[in-house]
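Engineer: have a look at this fold, sequence not included:
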C-alpha cells in the first residue's frame, strides 16, 4: 500500500473522532490556561463552550459564548489550545466588541473589511504580551511586530497605523468572532440564545478579574495592570468634570447672594418713590485643600497645581478669591492663588484631611466651595461642611495590606461630588 492510500485510510478511520468535539481535551486546555494565568480563571470558567462546525478555529460572541471547531481541537496541541482560550477571553474582558462599535460610529466606518481591521488591531493589542510563561504562541497569531507596529498600544491606536493593503504572505488570519470586532456571525446564538451572560454578569466577571489582578501582588503583565486599573476607574473627561463640578457648586442657590443699590430692582417700578436693591451674586470664594502626604507623588502635586489654576479659571479668573491649603496630617500652609507662581506645597507625613477642612472653614468670610485634591487615603469629616464640597481623586489601585488582606480605604463621603483625576 502506497503512502497516499495509507493517508486516505488514516483520514477515513479518524473522521468520526474529529466529527465529535473532544471536550476532555478542550477543558484540559482551559484548566492549563487557568493555571498559567490564574488571574483570568474567573473569566475562563465563565465562558460557555458551544460546538460548531461553521467556526474555523475558536471564536467568541459578545454574550460570552465560545464556539469551538471539533477539527481545530483535534489537530491543535493542548498547550496551544490553552493559549487560544486566553486569547479569546481577553477579547471579551477588554470589551473589544463594544470598542469596535464605538470606533465605527465615531469614524463613520463599517463593513466586513473594516471589522476585519478591528479584529486584527484587537489581536495586536492582546498578542504583544499574552504568550510565554507556559502559553506557546500559536501558529499564525498576529502581533504588532509582524505588521511592523510598536508594542504596548491599544486597538484604537493600531487602527490608525495600518490598512488592509499588502500584508505579510502566508499569514493565517483567525476569525475571533463577534466578541472581537462586534460583527455578528452566522453561527452566533444571539442575545436570546442559551448560556449567554447578561450585561450585568459580564461586568461582574470583569470586576472580579480586575480585583484579582490589583488586589494582591502578582506577576500580571503591564498591559493587564493598566486594564485592571481602568476597570476600577473608567476613563472620564476629568478636567471638564472637575470644572463643571466647581461651577455647579458655586452657582448653587444661596451661595454668595448679596444685595446692591447700584442697579435698582425691577420691582421698584411698581412702588413709586421706593428704591429696592437688586439681588447680586458676589464672586464665590473657593478653598482648595491639597493632600501633601507621603503617599502623593511629586507628579501628582504638579498635577494639583494645574488643577488649582483651572479652578481659578472656572470661577471667572478671580484668583484672589481662591485660597490653597496644603495638608498632610495637619494643615500646613495657606496661600492666596495670586501667588500661584512657585506656590509651595509643604508636607510629606501621614494623611488627615480633616485638619485641612477645619482650617478652610475657619476663614472669614467662609468659602462657598471646598475642593480637596487627594489620593483618598485619609479619614473624612464626620459632618457635612456648611458649603459645597468637590473631591478630586488621584488614581490608585485597590488597597491591599499584607497584614490585613481585608483592608479597604475609606471612600469619600456621599455629600461630596467626586471626580477621578487622570
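Structural biologist: Alright, I've got the coordinates. Bear in mind the structure is a predicted one, so any value in this text is a computation, not a measurement. Residues are numbered from 1 along each chain as shown.

Engineer: going by C-alpha atoms from here, please, whenever you check contacts or count neighbours.
Structural biologist: Will do.

Engineer: can you classify the residue lying farthest from the centre of the chain by secondary structure?
Structural biologist: Residue farthest from the centre of the chain, counting by C-alpha atoms, centre = their mean, is residue 273 at 63.6 Å. When classified by DSSP: H, G, I helix; E, B strand; the rest coil, residue 273 comes out as coil.

Engineer: and whichever strand or helix holds residue 17, what other elements does it pack with?
Structural biologist: Using DSSP states H and E, residue 17 maps to helix 3-19. Judged by 3 or more C-alpha pairs under 8 Å, 6 or more residues apart in numbering; DSSP states H and E, helix 3-19 is in contact with helix 70-75.

Engineer: ok, and here's another one to check against it:
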C-alpha cells in the first residue's frame, strides 16, 4: 500500500521504490511477509527512509531518485529489520539516560543490523554504519553496542552519503522509539502490536523452513528466528522457581521429634508422644572457581542466589558456601554474600565440592558453574541438586539434575 503525506509536493517514483521492495522479497523470500506488511508514506521531511512503530515507512522522493534499485532493496531490508527485531520496544526498556540520545541508540541499532546485511552481501548505500566503523566486533545486540560506542557519537550520516557530508539519517520511531516530525500518526495502514507479533512469528517460521530446505539464511537471521520461536525464559525466575520447589519439597519432609512432645500426650497418662517437625531447609552453594570462570560471572550469580534464598525464607546459619575447582578450598557458613571469599582457579571437578557439601546433610545443593565438569553418577539421596549454568552453550548435566541457564553477566 502506498500513500502521500500532505507535505509531498514532488513525485515519488513509486514504480522504482516498489520494484526495489519486490526485489528484496524475491531475493530474501523469508522476509516477504514483513516487507509487504509495510505501508509507504511519501514525505519530504524524512532525510532518507524511516519507519514508525506501526509499520509505516516514510520515504524521501530525492532519496529514491538517488539510489539504484539494488541499494534501495537493501535499505528496505534494513528498515524492516528494525521492525522485526522490535528495536523500538527494546529501546523503551533502556535506562532513561540511554534513551535520551535517540541518535546514538540508532547508531547502535544500525550496527546490530548492518553486520548481518553486509555478511549477506547486500549492497548497502555509501556511508553505511557497521561495527567496524567504531572498531567493534560483529554479532552483538544494540544494547551491547550502545555503551561501547565512542562518546563522540551523537548521530550518524546513515545512508545520505559518505561520512562527513553532514546528511543525517534517522530510521524513525520504529527503530529508536522517539516520535519524529514526519510521522503523522494516521490510523491508515497501521499494524497493531498483535499483528506485529504474528508477522514476526510468521517470518521466523519462514526463516527456519528456508534454512532447512535451501541452507542460505544468514546466521544472524537464524539466531533471531530461534529467539522468536523459542523465547528464553528469564533465568532469575527459573532459578527462583527451582529453589522454591526444592525448598517446598524439603519442608514437606516432616519427621517425628521428642524435643517438643505432642499435645496429645496429655490425654494419655504416662505416655509421651512425639510431635511432627517440619525442617527449615539447609542449603549448600558450590561455586566453580576454575580458571574458565570470571569473577564478575560468579559475583552476579551469587548475588542472585542470595536474593532467591532470602525470598524463600532461607538464611542465617542454614546456608553454606563452598569454593571449588579440582579441590575444595573454602567451606564457610555465611550470612551475607559479602562474606563470601572465592579461592581456587585450577581445573574443574565439582564432584569433590558436592561430596564435601553433603557432609552437612543439606536439603538443597546449588552448583554455580560453566558446566565443564564431571557430575555425580546418580541422584543424591534426600538432597535436591540444582545446577546454575553460566555462559553461552554450556555442556548439559545429567537429566536428573534441575538445570537453570544463567545469562552471562559479562556479555
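Structural biologist: Sure thing, it's come through. The structure displayed is predicted, hence computed values, not measured ones.

Engineer: and the contacts of stretch 89-108 of the first structure?
Structural biologist: The contact list for stretch 89-108 of the first structure (C-alpha atoms under 8 Å, 6 or more residues apart in numbering) reads 43-44, 47, 60, 62, 64, 110, 115, 118, 122, 126, 156, 178-183, 206, 227.

Engineer: switch the cut-off to 6 Å
Structural biologist: For stretch 89-108 of the first structure, contacts defined as C-alpha atoms under 6 Å, 6 or more residues apart in numbering pick out 110, 179, 180, 181, 182, 206.

Engineer: would you turn those residues into a markdown table with neighbour count and distance to residue 11 of the first structure?
Structural biologist: What follows is these, written out as a markdown table (neighbours: other C-alpha atoms under 10 Å; distance: C-alpha to C-alpha, whole Å):
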| residue | neighbour count | distance to residue 11 of the first structure |
| --- | --- | --- |
| 110 | 16 | 41 |
| 179 | 30 | 33 |
| 180 | 32 | 33 |
| 181 | 29 | 35 |
| 182 | 22 | 36 |
| 206 | 22 | 42 |
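
Engineer: do I have it right that residue 78 of the first structure meets residue 29?
Structural biologist: Yes: contact criterion C-alpha atoms under 6 Å: residue 78 of the first structure and residue 29 qualify, at 5.3 Å.

Engineer: just the strands in the stretch 301-411 of the second structure please.
Structural biologist: With DSSP state E, counting those that start in this stretch as the criterion, the stretch 301-411 of the second structure has strands at 319-324, 328-333, 364-369, 384-390, 402-406.

Engineer: so the longest one versus strand 364-369, what angle?
Structural biologist: Going back to what we said before, that points to strand 384-390 of the second structure. 20 degrees (axes from the mean of the first three to the mean of the last three C-alpha atoms, to 10 degrees).

Engineer: from residue 198 of the first structure, how far off is the counterpart of residue 71 of the second structure in the first structure?
Structural biologist: For residue 71 of the second structure, the aligned residue in the first structure is residue 80 (criterion: TM-score structural alignment). As judged by C-alpha to C-alpha, to the nearest Å, residue 80 of the first structure and residue 198 of the first structure stand 29 Å apart.

Engineer: neighbour count winner among those two?
Structural biologist: Counted by other C-alpha atoms under 10 Å, residue 80 of the first structure and residue 198 do not tie: residue 80 has more neighbours, with 20 against 13.

Engineer: check contacts around the more buried one.
Structural biologist: Contacts of residue 80 of the first structure by C-alpha under 6 Å, 6+ apart are 136, 138.

Engineer: quick check, it in a strand?
Structural biologist: No: Residue 80 of the first structure is assigned helix when assessed by three-state DSSP, not a strand.

Engineer: coming back round to it: dump the contacts of stretch 89-108 of the first structure into a markdown table; add distance to residue 8 of the first structure and secondary structure as well.
Structural biologist: What follows is the contacts of stretch 89-108 of the first structure, written out as a markdown table (distance: C-alpha to C-alpha, whole Å; DSSP: H, G, I helix; E, B strand; the rest coil):
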| residue | distance to residue 8 of the first structure | secondary structure |
| --- | --- | --- |
| 110 | 43 | coil |
| 179 | 37 | helix |
| 180 | 37 | helix |
| 181 | 38 | helix |
| 182 | 40 | coil |
| 206 | 47 | helix |
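
Engineer: residue 234 of the second structure: neighbour count?
Structural biologist: Residue 234 of the second structure sits with 12 neighbouring residues when counted by other C-alpha under 10 Å.
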